Each structure stands twice: as structure tokens, then as C-alpha cells.
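Colleague: Below are the sequence and a predicted model; questions follow.
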Amino acid sequence: MPGNRREILEMTDDQLVRQLREVQKEEKCLIVLDDIWSLDAWNNISKAIPAGDTPSKVILTTRKEDVAKRADPKVHRPNDLSPDDSWKLFVKKAYGGTDFNRNETMDELGRQMVAQCGGLPLAVVLLGGLLATKHTLREWQVVQRNLNSYLKSGNYTGGGQEERVLDVLALSYQDLPYELKPCFLYLGFYDEDVEIEVETLYQMWIAEGLISQDEKGEEETMMDVAECYLDELAQRCIVQVKVTWGAWDSWLLTRYLPSSPKKTCRLHDLMRELCLLKVKEENFLKVIDQRRRNKQLSVHPSSSFSTTTKSIGDDNYYNVRRLAIYAGDEIYGQNIPLLEHEERAQDLRTLILFARQQKDQFAGQLKHFCKVSPYLRTMLLHDIDDIPKEIGNLILLRYLGIRKSGYFKLPSSIANLRNLQTLDLRAGHLILPDVLWKMKGLINLHLPDQCSTVNKRPLRLDGLSKLETLENVDSQVVDLKSFCNLTNLQTLERLITRANEEELATVRNCITSNNRLRRTSISVGKYRTDSPMEGSIILMSQLLQCDFLVRLELRYIAGNFPKYEAHLGKSLTTLSLVNATLDEYPMATLGQLPNLRTLDLRRVRVPEGKEFVCSTHSFPSLEQLFLGEFDFNEWRVDEGAMLNLTNLGLCECINLKMLPDGLKDISTLKELSAWFMSSEFKKRLKVVDGEGGEDLHKIPFVKKLHLY
């Protein structure tokens, strides 16, 4: 059903259930439901699964036997790892493929500890991650004594597998350096299975004072130190970190450059259980969750180990320092005493609010809270329709995030926040007052994707001498001349400028004169016009000479594409060319860019008869290729080209009748998406009555084929 995404989003629950049942009756589907926690959850999901004889199959995983038996009396219990397999997994994690200082005594200790993990993969991985940070026999002996002590004390043991794993988890937590423990506990704010945006996490850690200034090197930033903290948690297998790129369908809808790679982290379910246990033991943070329709306060009620539920007026919530509120979908008319009670509100240092459907309910409380909680350091607001002018009272605030919100005007009183380090306004459409230049302490500034200014006056940014990160700079909103005074700027993400000579000269001077810049992405060009930029090819050549240029989009360029030279585009990872009129296809030059990972070409026009060729050894690092509205009739991919390509997208290349033969040699190609292609092209790829199309043999390694 991917082609009906918008229609699906507008369906009611009942309509969606009916649609899912029909699809499963008509098509052969494999449905995988991972980690079902309760009978209620299964009962709700099972309504969308038709009973009786259907071609579809369902795989369900759960740690609850009653859930498994409700779904199907035939329960499959996975076997534990054998001793040999446990040892192989441990060696991979603990030694990392090396044999540094490895000796028979250490191996014997390792085997004894692995045996105590009972063949449970997570316990083995965590033990290996812990010992990967220990490099001497003495350190391994200390870990073994501590492990024996934890297993004998049985803090969490109850005879089950989960409890035994929790004992090993607890040892991993106890072994953490003191500075990493609060960073780990901070993850207790987030829901189960949520992908946590690490950039925001770093900024909140810093605002909370969890990142040590003493560990910052001369050329490092606090964000660099925060990244080292997360890397160590990942090395110990306590968190899982991944990098994802923008989805192909969002590229079709976006107006600007495809999104940059997004780094996220998450906790394994059982590691999150340990996090919540430690959070509760240390009274580190509290979560008010109204989504369960019980008007109760609990510390993440989805947790199988968090069994106690307290009233939101409970006196135990005095001295709360960190608070997250998840509002429900329905309006209960119930206020949060922690926001209204002056004595309690004064204790708060961190507030995270997900307002959802209760936006109006929190408006008055938020206004009052800003008056009575002057010591707040960190505030993150989701789905808020207005920000009160009283926010200017929070003069000690260091982090302010406004995300996924509506259309409203930001009050000018925000200028009072002189200690603010991070202002994250990646919200809806905001009207911004020209006061940001007064906030001298700003280090990270994320402007909205869509914004306007009071009286249409451009924003000044001069005076922000500490600014290191700046995102979403539109030349129609920000005064680019003041932008040149940001001498400490290190990351400039999504600078959007129009094609006039004065603007382009200013941009070029700013980015070439700043010797602290590490990463820059720029979108240059006209919109809704047919005329090419003057001197566009010269401009492109000059921009490609910038060592720190990582992402570049150019619109309406024209002329003879520059030939490749060794100094061009050394750092470029993402390139987008839109509405280009060129003398020939640019593949000969682009194919030699050493670090190009994402290439987006849309409406590139060349004289008739020019070949579109990806030659041998070209595009050595390319992972994603998107071709939109091309006139070519034939595309040739030579052997040895694009050997790291993983994703290919084609859109409205209506004259292309077939895929190139050379794709069959690209073993990394896992996903192919095609929109609005010719009927002949689609026919050669479709499977009809179990028989594959003529071109399917050209993409033998593709796992996901989408024809829209």
C-alpha cells in the first residue's frame, strides 16, 4: 500500500483495520510483529488479521508465554547459544578481531564468565563490550569478581532469563565511568524503541552540565566531547547507534537539498529496563504519561519491571529535577500539579513536554510555569501552538527546543535568555523577531524550515561570536552580511541563497574566509524560473574548491560542465543538480569525485544524441543515486562502476525502456524504486503469475523493489 500513503494517514482506525484485512486476503503477505508485551496489545492488533485460510502469514515475537499461546498454541522457543557459539560471539565483541595482550589465563577467565551468561546473546554481547575496555589480566580478574558478586547477590534474579541478563546489565552499568552514568540515565526520558536524535541529545547533555569542560581539547567543541561519550557507551554495547539517510519518496516532495544523514541511537529493551530501574533508584527523572487513559503517573508504564503507579499529586514528586510529560490524545481537563505548584516548579531544572492534542490545556500552565520556575536549564516543547512572553523570565535557560509546532510568532522577550546555548526552532512556520543577535551566549542555532520575520526585516546575526552551528539560513530571511561576522562558525547546514551577483559574492567570501568551518551545505539557485544563472559553471567550480563543502545543490546552471581536477570536491558527499542545461552529461567529472555518496540529478538537459554513461571505476563511493525527468533513451553502466551503490531511484524517465545490463554486477544494490516510468519499463520488472519480467535478472541482489 505504499502508493496510498496520504490516504492511509487520513483513515480512521476502523477503516485501516478493514483495509489491512482486505489486503491480506487478496495478497500473499508476511507480517512480522516484534516484541508484543501484553495480551491487550495482541488483542488490538489481531483485529486487523483475518481468521481462517488466507495466503498471508504472521510471525510474532514476545517474551510473554501467555501472549504467544493466545496467538497460536504452537509456540517456538529459540534455543540458547551453544558454548562454542557463545565464545565466538564473546571474542568478536571483547577482542574486536585483534589479539592484543591476549593470553591463556585471560581466555580461561573469559570462558568462565561467558558460561555464567547461560547462552543468552545479549548477556554475552554486554560482557564482551565491558571487557573490550579492559586490557590487562588484573582488570579482567576484577570484572570476574564483580560478576560473581552480582550473580550471588541476585539483585534482579528471579529464575528467569530476563532477570539473569539484568544482573549482567547491572554490572555493565556499575562499571561505567562516573561521567557516563548520568548520560545513560538521561535516555530514560524516551519511549521504548524510539530512535533518539543524537545531536539534540548532545545539546541537552551539555545544557544539563553532564559533559565535562575539562575533557575538551584545544581544537575540540563540547559537541565533540559528547560524541566521545556516546561512542564509549556504544563500544560497551550499552546503546545502539546508526546513521540513516532521507527516504526516496521525501526527495520527490522536498523543495531543497535531500536531507543530510541522520545519526540516532536507541536502547535495547532490556537495557532500557535497567535504565528505568536505576532512574527510579536514584530519583534521576520522572515521566508523566497520560496516553494510557488512566489519569495516572507512572515511570513508563510499558516497562515490565515498573509495576508501581502513583497519582500525579503524590508527595513523592517533591524535589523533582527532571520531568517529561506525555499528554494523551484526549482532553482530560486535568492539570499537572508540578507545573502549577510554585514550590515544586522551582525545583525543576528540565522540562520536556509532548502536548499532542492537549495544546490548549497546557497554554495557561506553561505561562504560569515560566513565572515560577526561574532555575530551569533545559526545556523541549513538542506540538505547542504558542509560546508565552513570560518565557523571557527563564534567564538561566541553556537549551530551548520547539519542535513539530504550528504557526505562531515567537515573543521578542526571548532576547532576555542571555545564557541560552542552544535554540532549536525546527518547528512549523514561525514568525521571528529580530532579536537573536542579542543572545550572545548562543552556540547552536537551528532556524525553522519555514519562517518569516516581523515587518519583513531580515534577521541580524552579528554579535553571535560563540556560534558554532547554524542551520536553515535563507537569504530572504537572514541578513547574509551579518552572517559573515560569525568567526567561530564550524557547521553551516542548508544555506539557501538566490541567484543574484551580490548574494553569491557574499556567500563565497563568507565561506572561503572562515578557517574554522568543518562542514557546509549550500543550496544555490532560482525557483519557478526558466532562465539559467549567470556564471553558474564558474560559481560551481569555485564552490567545489572549498575543502569543507560536504553537500551542494545547484539549480538552473548552464554551460560546459567543469572538467575534473584533483582538488575539486574532495569533501563533497552529497550533490544535487536540478534544472541544468549542459553541453553533455556530467558523469565523467562526477564519477571521479572520491567521496561522493549521494547524487541527485533532476531535469538535466543535454543535446540530443549524447550518451549517459557510468564508466569503469567511476563513482567509487556512491551509495545513493536518484535520476528524475531525464530524456535519455539508453543508460550504460560499465563493469566496475558504482560498486558501492545500495539505493537507486528513477522518476519520470519516460523514454527509458529497460535497466542497464551493468547493474547485475553490483552486489551491494539492495533497493530499487521507480515512479511514473513507462509501461514497458515496468512490464520488464513486474512478476506476473509467478513469472519474472525480462529485466529482473539484471538486479539479482535487490531485496526491495518498488514500482509506483
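Modeller: Thanks, I have it. Numbers count the residues shown, from 1 in each chain.

Colleague: CA only for contacts and neighbour counts going forward, please
Modeller: OK.

Colleague: quick one: residue 23 from residue 57, how far?
Modeller: Residue 23 sits at a distance of 12 Å from residue 57 (criterion: CA to CA, to the nearest Å).

Colleague: Looking at the two, which is more packed in?
Modeller: residue 23 (15 against 12; other CA atoms under 10 Å).

Colleague: Now for residue 573, how many residues are close by?
Modeller: 22.

Colleague: need the contact list for it.
Modeller: Residues near residue 573 by CA atoms under 8 Å, 6 or more residues apart in numbering: 550, 551, 595, 596, 597, 598.

Colleague: Just the ones of those in helices?
Modeller: Members of these lying in helices (criterion: DSSP state H): none.

Colleague: now the end-to-end length of stretch 517-531.
Modeller: End to end - CA to CA - stretch 517-531 spans 32 Å.

Colleague: Equivalent analysis for stretch 515-531, please.
Modeller: The straight-line separation of the ends of stretch 515-531 (CA to CA) is 34 Å.

Colleague: how distant is it from the center of its chain?
Modeller: With CA atoms, centre = their mean, to the nearest Å as the basis, stretch 515-531 stands 23 Å off its chain's centre.

Colleague: List the buried residues of it.
Modeller: Under the neighbour-count criterion of 16 or more other CA atoms under 10 Å, stretch 515-531 has 517, 519, 520, 521, 522, 523, 524, 525, 526 buried.

Colleague: what do residue 23 and residue 57 both touch?
Modeller: What both residue 23 and residue 57 touch, as defined by CA under 8 Å, 6+ apart, is an empty set.

Colleague: before we move on, the earlier item: got the contacts of residue 573 as TSV, with distance to residue 686 and neighbour count columns?
Modeller: Shown next, in TSV, are those (distance: CA to CA, whole Å; neighbours: other CA atoms under 10 Å):
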residue	distance to residue 686	neighbour count
550	38	24
551	35	25
595	34	17
596	31	24
597	29	19
598	27	22
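
Colleague: let's bring in a second one:
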Amino acid sequence: MAETVVSFVSDHLATLLREEGSLLGGLREEVQFIKDELGHMRAFLKVAEPKEDDDPRLQEWIKQVAYDIEDVLDEFVLRFAGYRHHGFCGSLQRILKAIKSLPARHQVASEIQSIKSRIKNISEGRQRYQVEFGIDDCVTGSSTMNDSWRYSRDDALLVEEAKLVGIDQPKQHLISMLLEGHDHQLKVISVVGMAGLGKTTLVKKVHEDPDVRKNFPVRAWVTVSQTCDFPKLLRDLIRKLHKDLDKSAPQSIESMTTAELKEIVKDFLQQAGRYAIVFDDVWDVEFWNEIKFALPEGNYGNRVMLTTRNADVAPASCTESQDFVYKMEPLSIKDSWTLFCNKIFKGNRCPDHLMDVAKAVLDKCDGLPLAILAIGGLLASKDVSRIDEWEMIQHSLGGKLERVKRILSLSYNDLPSHLKPCLLYLSIYPEDYLIDCQGLIPLWIAENFVEWREGMSIEDVAWGYLGELIRRSLIQVTRVFYEGSPVTCQIHDLLREVILIKSREQNMVTITTGQPMTWPSEKVRRLVVHSSSNSSNIQHHQQRQFYSFEHLRSFITVRSTNPLLSKIFLSEVLRSSKLLKVLELVGQEIEETPNEIFNLLHLTYLSLFGTKVARVPRTIGKLQHLEYLNLGNTGVRELPVEILKLQKLRHLTVFQRVDPSDEDFGIHGFKGPSKLGGLLALQRLNTIDASSGSVIVIEIGKLTQLRELFITQLRREDGKELCSSLANLTSLRELSVESIGKGDDREIIDLNHHLPSLSSSSSSSSSCSFLQSLRMLFIRGRLEKMPKWVAHLHGLVRIDLNWSGLRAEEDPLEFLQHLPNLGEISFCGSYQGERLCFKVGGFLKLKRLWLRKMEGLRWMTVEEGACPNLRKLVLEQLPLLEDLPSGIQHLSHLQELGLYAMSSRMLEKVENQEEESEDYRRMTHIPEIVIGSYTDDGGWRIRRLWGKQKKTSLA
């Protein structure tokens, strides 16, 4: 496994030789020698890695040397980099600096010579190992990647949907158990089975089934996991129950005791009506003994479902005669084969020459879906003409649970070297943690796990890595965005166990929860703090004995808030971690930025998201290597001019959330220096306050690398300058523009200006690249006219128009209907006209449509052939719209119709239909209709009409 470390350090050396070569002086030749030797090590380890379990000595030896090399190189850069001066005075400073640093240079030279000597010993040892194991050192030191890793949003990322087999019968069986019987007592159904059988997948399908949703209007899903914090779980349950009924959970739950939280749950469920709650991944009997007192029996026929791998939990929870234990069985041979072929051959038949070895491999999976998908993901990357590669994998498989772990280890070992650290890095997240993909990508980049590729941004390369791990079934997508790209993901518990072991073996990550722990004997390189039920322990424990963090590269908090991180502990970590590159303190109770941060000259990634920091000191300019700065949801409203010194800065996020209870919910941006355009490397700018005038808008046009741009407080007179600036942003993918003011009183956004490189011909291919690259457009403010260039946004997939107030003659549908990729529209106060008509042949890709607060709208028409793929339609606060859209029966793929605060006449028509009526026949194809009305406390009262019977289910 040392190949990962060697690969990382080798790439780091290449960067050093390229960017800091002038500083190396006489050491350049020595460093080049080390780099070349690391290439040979990397090639050798690539072949030797499968034998690591037999003799890990060489791996351990090289791993330690590789880490030592990284330390010496980072120390070298820390001492000598960043002193480039110009002119006569600059020359004098260079001479003086060189004289002063001679002892330090001598020390680095001595350390490099020592490493060179150790590497020579390793080279001799490598030759002995080649003879002993018969390993042929014939692999080149450079890794290659074919196009298969590239991320494609056309891939079926929700693999469960495409690859579920053998689930229909058990699903229907469990549904019948939930629905049958007329008893009024609480019924508990436990689904039990070993890890990897698909218990969670099955129960999730049952929980989301329309018949179940119809019969149980109050539902919640709670993941328990092995490291269960019971009070936290109860708070999570309370929030989910309130959210299901579109209510806000009381703030007081944060300070309640366990007993008080149980009472809150019990009282809520008693008043809410019939409920069905899932507790996923229950590990011990004690959990059920605790939670059952919070679940009222009631007289409604309530249901609870558990999933567990512990055979003792199921009978303990299902003690009454009406309760039920469902034993999850492995897939049948037929279903296993179907899943196997779906994964590897995309549903096609297995080639004849691979049939025997394929069946032998499948036989060792024992019908476990997790094992089949994992081994299938591995085999799918192999050449189908190379039966020897398949046979090698077959012979490597070992029984049951340990075999699954072996399969997962094989899947890891088979990964290209650039993907291994990315997967191991997921060990920083707790069990069952929902990983934010957009947050993960910059962490991978900051850790130097992602290779630069010619003609591609490094972010696109990283998304490609994620896509490859998904295709190999090593990462499970839990939520996708409008166009299929992953939003959140998870790793299976068993895979997490595997990568935790491998991560510890590589000394990649050290995790603490604040409980007393034995720190690794090796140098801690990445320290991750997780939350703990006893959050004071880290204070007391660490104050007794601090550990050396001089080799620390990353310090990350996950689900961790004060007082888990005492100021003393944080200060000690920052003070002694001179080589720190990644610092993430999300949600910490920090009121000001610790001064120690500005001495971290290697720092590449800094996130203080959700802290109470309100000011950025001028010393921010010392962080010359900073590429990612996240001050989102803080009190920061202005950045000092020293921010312009950060020439490597690519992601800048600074905003403050407005009170969410405000109907016109938005954010405050930050005021930047007048020469913001000097940050030429910026790719994400979120959110710049443009109220200071046209100067800042003009500066935006100099940021030609921008991919995401969020502007707030735009003045009307700056619209022309903004259009001129946008024409220069040829890589822009996401644009959000917000004007000064609130609601209907917002100032006009004047964007109806000619873009300099836009041809007057709508069919011309010479339109500016900004128009071709933009995928998301959000405009919050009044528009006198719809910008003509919007009709040229052929790559657009989503548009939001809020408070645009377009007049009837400026029908926004005319501009949007022929955009070939538009999948989502949200209008709020966007149109003053009386009629909206979706014309035949228009909006061919549209899947989701929200229409809100357009007080003049009286009629809505959908012609046959319009919006053929619409899945969700939401109408909210349209007081004059008294009938369902004319032609709604043409929306054959519509899955959900939402009607919120609509006219009483419309609701009466929808709710009181006779089955023989024309209106009933127009909507009978819609599986779910959701009706919402305001409650006295400002929340929503939800009613659902289900299926063809459209019987009301009161929530």
C-alpha cells in the first residue's frame, strides 16, 4: 500500500523541481535522483502490492522513507520559498537571505543526503524481494489513465434503481405485513440479515411505496448505526417528524434531557395520527429498550420497521404475537447472475469464453448484492479478451463476511494509484455519514490527490475520479442533482471497515472523538475530530498530555462543535503544525480567526464555514499558497485589500445568511477591494456585493477563469457593464444575480444589452462561449424585458426568476421553450400576465416546474406535445387561477402535482370529484396530489390525494 504514498511524494517532487527549481541550487541533482528512484519504487510496488499480506516489511520501510521525504521537502519550501524579489534592492535581499539561511540549507542538504542513502538501501532490498517473490519490475513509473474514468452525467448514478433484482417479492411481502390486519396496537417488523444483503435498500423501497405513504401520513427514517448518540438521535427524529408535516422543530430540544426528548416524540406522535417509522441499522437490544418508551401504542395501527444484522435484536423488539421478523436471504442464483451481468456487461450476455470463470467468481459471492456489485465493478474494468485477468481475481477470493471484505479489498487493490488515496480519504467521515460531493472535491484537490490534465480543469478531473469510484460500486450515490450529477453519497459500513484498516496501516488518517485513545506510534499526518456523547473529554484528556503535531498536514472537524475542541487544544495544534495544508473548522464556536493560522505558510484550504468569525485580518495576505477560502454563513461582510496577494486563490466563498423566516430569504454578500480583478485564478466567487458601483462589476470581467459567479446588491445602472463583463467569462457555468431591495420593491436589473461577441444572427455559431457554457441562471430582481441572450443559452439546465414582474408582452416561455437542455424552471413573482401557454414541441427536457406568487395569472394551458417529460408541477399562491391547467391530461409522466395556498374553487374541484366527471379523468393519471394550506403559526397543513382513488389522507 506504500504505492499511494510514493506516488503522492513523487508528484510533489515533480512540482518542486518545476516551480522551486531556482531555490534548490546544488541540491537539484540530489532531488532529481530521489524523484527517479521513487518512480522505480512506484513501478515495483504496483506489482508487489498483491503480496503485501505475506510480507509487509518492504511496504512499511518505503512508506516511512516516503513520508520523511515529504517532510523534508515541505520544510525546504517553508524555509526558502516565497522570497522572490526584483530590482537592485531585491538582489540585496536575496543575498542577505541566502547568507542567513546557510545553516538551514546545510541541514536540508544533510537530510536529503540521508534519504538518498536510505533509498539506495531500499533499491538493493527491492532486488532481493524481486528474486524472492519472482516479481518482474517491468511497469513504468508513470501512471496512465484511459478515458473510462471520465465523469459522465449520462451514467446511471443511482445504481440501486437500475440494478435492483430479486426485490419485488420481499418488498410486496413486507408491504402486506405493514398494511394487513385491523389491530390498533403498535406493530414492529424487523428485517434481519448479515451486512451486504441489501436490507436498507429493501426497506427504503417499502418505506417510499405509494400505498405505504397513503396509509401512513406521518413517516420518518432514522439511521441508528453502531456509534449511536441517543439524545442526538431523538433530536434528529423530532426534526424529521416536524419536517414531514412542514413544521419547524422547537429550538428548546437542543437543551432537553433524554427523558424530555422522549416525551416530545411521544406527544407529537399521539397528536399527529397514524405513523410508520424506520430505524435503520440497529446494533443492540438496548436501543430498542430505550426507544420503545417514546413510541405510543395509540389506536391507529402504527408501525415500526427495524433493520439489523444482530439476530438478537429482532426477537427482542418483536415480542408480541402481531409482530414480525423477516429474515433477509441472499439472492437466488438467477437473480445473482442477472445483477452480475447488469453490472459488467450492461445487461448483455456473458461471452462464452468467460462463462466458467464468471460462474466461479459469482459462486464465491454467496448471493450478497454488495459483494456482487463490488466484484462486478472490478471485473467491468478488465479486458474481456483477457481470461487470465479474470482467473487471477477468481483465485484471489477467499467465506461469507470475510469473503466480502476480501472482495472489497481486491476492489481497492485493483484501483489505479490516483484513486486509492481518494477512496481511503473517505475514512475521515463517521459511519453512515452523508458526504457532500461538492465539499469532498476541493478537499481531494487540496490534499494533492488529483492530477492536472491537459485541457481540463482540475475540478472536472476530480469529478471524474468520483464518477469512476461510483461506477465501481465503491461509493453509493444517495441524492442526485437535476441533471444526474451526484449531490450526496455514502460508503457501505463494510467498505468503511476495510478502508479504515488500510488508512490506519498507511498512517493516512487519525480519528479522535474526544474519548481517551492510544495515539499512533507514527507521526500523525491527518487529524480528524468527530463528535462524541461526552464532548468534554478532549479538553481534559489533551490538557494532560499534548502530542507533537509537527508532521500534521490536515486538521478537520466533522459533526464537531464546541466544547469538543477546546481553545487550548486548537491553539496547540495550530501552533505546532507548521506544515498544515488543510484546515476545516466548520461550525465551531469561534468568534475570531486564530492568529496562529496566518503562520501556516503551506495552507492551501481554509474553511471557517458556520463559525462566528466577523472579520478577516490583514495578515490573510501571508497565506501565499491558499487556494480555497470558505467564510460562508459567517459574519464577514468585507475583505481587506491584502486578499489580492493570494494569487493562487481559486475558490472564494463569503456570505451571511439572511433570517430564514424572512419570506424573501436571501444572503448578504461581501464588499471586496476595488481591484478584485487581480485574483486571476478565481473560479468560484460567492457572493460579491456590487452596491459600491460599476468598478467592481468591471473588475469581474477580468476574472476570465470564473466558473461560478454570485452577485448581490446590483444597481440598475450597472447592468450594461455586467453584460460586458459576462461576455469575457467563457468558462462560466453558474450565474446568480440579485438586485438591491426586497420582493416587489427590488430595483430593476437591466440585462437586456448586447453581448460584444454575440452575433446578431440567432443561428450563428459565433456566439460567445459564455452563452454556450452557462448551465444555471438565477435572477432575483425586476426585469423590464427578458434578456435576449437567454434564448441562446443552449447549455442551460436550470433557470430561476424571482420577482421579475415581466409584463404580458414579455412572456418568458417564448424565450425558454426551445432551449434543448432545460430541465428545471422556478418562477416566483416573475410574470404579470393573465395567461401562460406551454406550446406543442416546447420544453422537451423539462422535468420540474414551480410557479409561485404570480397574482395576475388566470389561465394556464399545456398543449399536447409540450413538456412531455414533466415529472413534478408545483403551483403556489396563484389566487386567480381557479382551474387546473388546461391539457394537464397530456402530462403523461407527471408524478406529483403540488397545490399550495391555491384558490378555494380550485381545491374544491380537485378534492370533490366524481369518478365520472371530466375533471377527474383529467387528473386520474397523477399518482400523488399534495395540497397545502397555511396554519396559524405560519407553517403548512398538508393533505395528500393518492392513486386513482384519490382518497384524502390527512397529515
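Modeller: Sure thing, it's come through. Worth saying up front: this structure is predicted, and the values here are computed from it rather than measured.

Colleague: Restricted to strands, list the contacts of residue 573 of structure 1.
Modeller: Counting by DSSP state E, the part of the contacts of residue 573 of structure 1 found in strands is 550, 551, 598.

Colleague: Need the counterpart of the second one in structure 2.
Modeller: For residue 551 of structure 1, the aligned position in structure 2 is residue 776, judged by TM-score structural alignment.

Colleague: in terms of contact, does its match touch residue 732 like I think?
Modeller: No: contact criterion CA atoms under 8 Å: residue 776 of structure 2 and residue 732 do not qualify, at 9.4 Å.

Colleague: which neighbours do the two share?
Modeller: With CA under 8 Å, 6+ apart, residue 776 of structure 2 and residue 732 have no common neighbours.

Colleague: Quick check: of the ones in strands among the contacts of residue 573 of structure 1, which lies closest to residue 212 of structure 1?
Modeller: residue 550 (29.3 Å; CA to CA).

Colleague: Show me which helix runs longest in structure 2.
Modeller: In structure 2, taking DSSP H as the definition, the longest helix is helix 102-133.

Colleague: Where does that helix end up in structure 1?
Modeller: Using TM-score structural alignment, helix 102-133 of structure 2 finds no match anywhere in structure 1.

Colleague: after that helix, next one along is what?
Modeller: As assigned by DSSP states H and E, the chain's next helix or strand after helix 102-133 of structure 2 is helix 159-163.

Colleague: Now do that following helix: which range of structure 1 does it align onto?
Modeller: The counterpart of helix 159-163 of structure 2 in structure 1, using TM-score structural alignment, is absent.

Colleague: chain center to that helix, what's the gap?
Modeller: 19 Å.

Colleague: what helices or strands is the helix or strand just after it leaning on?
Modeller: Downstream of helix 159-163 of structure 2, the first helix or strand assigned by DSSP H and E is helix 168-179. Applying 3 or more CA pairs under 8 Å, 6 or more residues apart in numbering; DSSP states H and E, we find helix 168-179 of structure 2 packed against helix 199-207, helix 210-215.

Colleague: which residues in structure 1 does the very next helix or strand once past helix 168-179 of structure 2 match up with?
Modeller: Per DSSP H and E, the first helix or strand lying C-terminal to helix 168-179 of structure 2 is strand 187-192. Under TM-score structural alignment, strand 187-192 of structure 2 corresponds to no residues of structure 1.

Colleague: So which elements touch strand 187-192 of structure 2?
Modeller: Counting by 3+ CA pairs under 8 Å, 6+ apart, strand 187-192 of structure 2 packs on strand 303-308, helix 313-317, strand 324-327.

Colleague: Give the buried residues for the longest helix belonging to structure 1.
Modeller: Longest helix in structure 1 by number of residues (criterion: DSSP H): helix 137-153. By neighbour count on 16+ other CA under 10 Å, the buried set for helix 137-153 of structure 1 is 140, 143, 144, 146, 147, 150, 151.

Colleague: and if you look at stretch 631-646 of structure 1?
Modeller: Residues of stretch 631-646 of structure 1 classed as buried by neighbour count (16+ other CA under 10 Å): 631-632, 635, 637-646.

Colleague: Kindly reformat the residues you listed as a markdown table and extend each row with distance to residue 116 of structure 1 and secondary structure.
Modeller: As requested, those are exported to a markdown table (distance: CA to CA, whole Å; DSSP: H, G, I helix; E, B strand; the rest coil):
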| residue | distance to residue 116 of structure 1 | secondary structure |
| --- | --- | --- |
| 631 | 64 | coil |
| 632 | 63 | coil |
| 635 | 58 | strand |
| 637 | 54 | strand |
| 638 | 54 | coil |
| 639 | 51 | coil |
| 640 | 49 | coil |
| 641 | 49 | coil |
| 642 | 47 | coil |
| 643 | 44 | coil |
| 644 | 41 | coil |
| 645 | 43 | coil |
| 646 | 40 | coil |
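
Colleague: Which of those residues sits closest to residue 323 of structure 1?
Modeller: Nearest member of these to residue 323 of structure 1, counting by CA to CA, is residue 646, at 41.7 Å.

Colleague: Skip the chain neighbours and tell me the closest residue to the alignment partner in structure 1 of residue 838 of structure 2.
Modeller: Residue 838 of structure 2 maps onto residue 614 in structure 1, with residues paired by TM-score structural alignment. Distance criterion CA to CA, 6 or more residues apart in numbering; nearest residue to residue 614 of structure 1, sequence neighbours excluded, is residue 637 at 4.8 Å.
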